[in-house]
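> Sequence first, predicted coordinates after that:
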Amino acid sequence: MNRTELITALAQRSGVTQSDADSVINALGDVLVDAVGRGEDVRLPGLMTVERVERAARTGRNPRTGETLEIAASYGAKLTPGSKLKAAASGKE
């Protein structure tokens, strides 16, 4: 499902216009980015949890030259599926 299909489905299920559904998706994206950027978890019970995770510094290797290099510590985002999402993916719902 792409963004346009998601907007259409959301608009049909919620009874709002596609423009309103698009605004909600944009706002959700902004809220997720802001919260994870501050280090806060975003939890939607049964659906998913989005959190910021820290990646430790490590030693890597350049595959072309074989030279070792230090990779700095950084942050990433992690999405953990909830029970409803897991059930849907396994075909049980």
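Structure received.
> C-alpha only now, for contacts and for neighbours.
Noted.
> Residue 7 should be in a strand, yeah?
No: counting by DSSP: H, G, I helix; E, B strand; the rest coil, residue 7 falls outside a strand, being helix.
> and the residue sitting furthest away from the middle of the chain, which of the three is it?
Largest separation from the mean C-alpha position in the chain: residue 65, at 34.2 Å (C-alpha atoms, centre = their mean). Look at residue 65: counting by three-state DSSP, its state is coil.
> second one coming, line it up with the first:
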Amino acid sequence: MNKQELIDAIAAVTGDSKAGTAKFVDAFIDNVIVAVSKGDAVQLVGFGSFGSGNRAARAGRNPATGEAIQIEAAKTVKFTAGKAFKDLVNS
């Protein structure tokens, strides 16, 4: 399911316009991005949590040349599915 299909599905369930639903979806995504980029977690009970983590610097290899390279430390984005979501997927 892509973003437009998600908007269409939500609009069908709520009866709202697709334009209004698109604004809602965009606002939701923007707010999650802002919160996680500030280091906050976004927790949606029954669905899951969006958060950030840290990846340590490490040694790696250039796949084209085989040359050893140093990969810098980086922040990562993570999603952890909630128990209800996991149970539904595994049933």
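Perfect, I can see it now. Just so it is clear, the structure is predicted and the values come from calculations on it, not from any experiment.
> Contacts for the helix or strand hosting residue 34 of the first structure, please.
Using DSSP states H and E, residue 34 of the first structure sits within helix 18-37. Helix 18-37 of the first structure is contacted from outside by 7, 8, 10, 11, 41, 42, 50, 51, 52, 77, using C-alpha atoms under 8 Å, 6 or more residues apart in numbering.
> could you say what helices and strands the following helix or strand past it packs with?
Per DSSP H and E, the first helix or strand lying C-terminal to helix 18-37 of the first structure is strand 42-44. For strand 42-44 of the first structure, the packing partners by 3 or more C-alpha pairs under 8 Å, 6 or more residues apart in numbering; DSSP states H and E come out as helix 18-37, strand 48-55.
> Report the mean deviation for strand 42-44 of the first structure after fitting onto the second structure.
On superposition with the second structure, the mean distance recorded for strand 42-44 of the first structure (mean C-alpha distance after the TM-score superposition for the first structure) is 0.3 Å.
> Cool, thanks, signing off.
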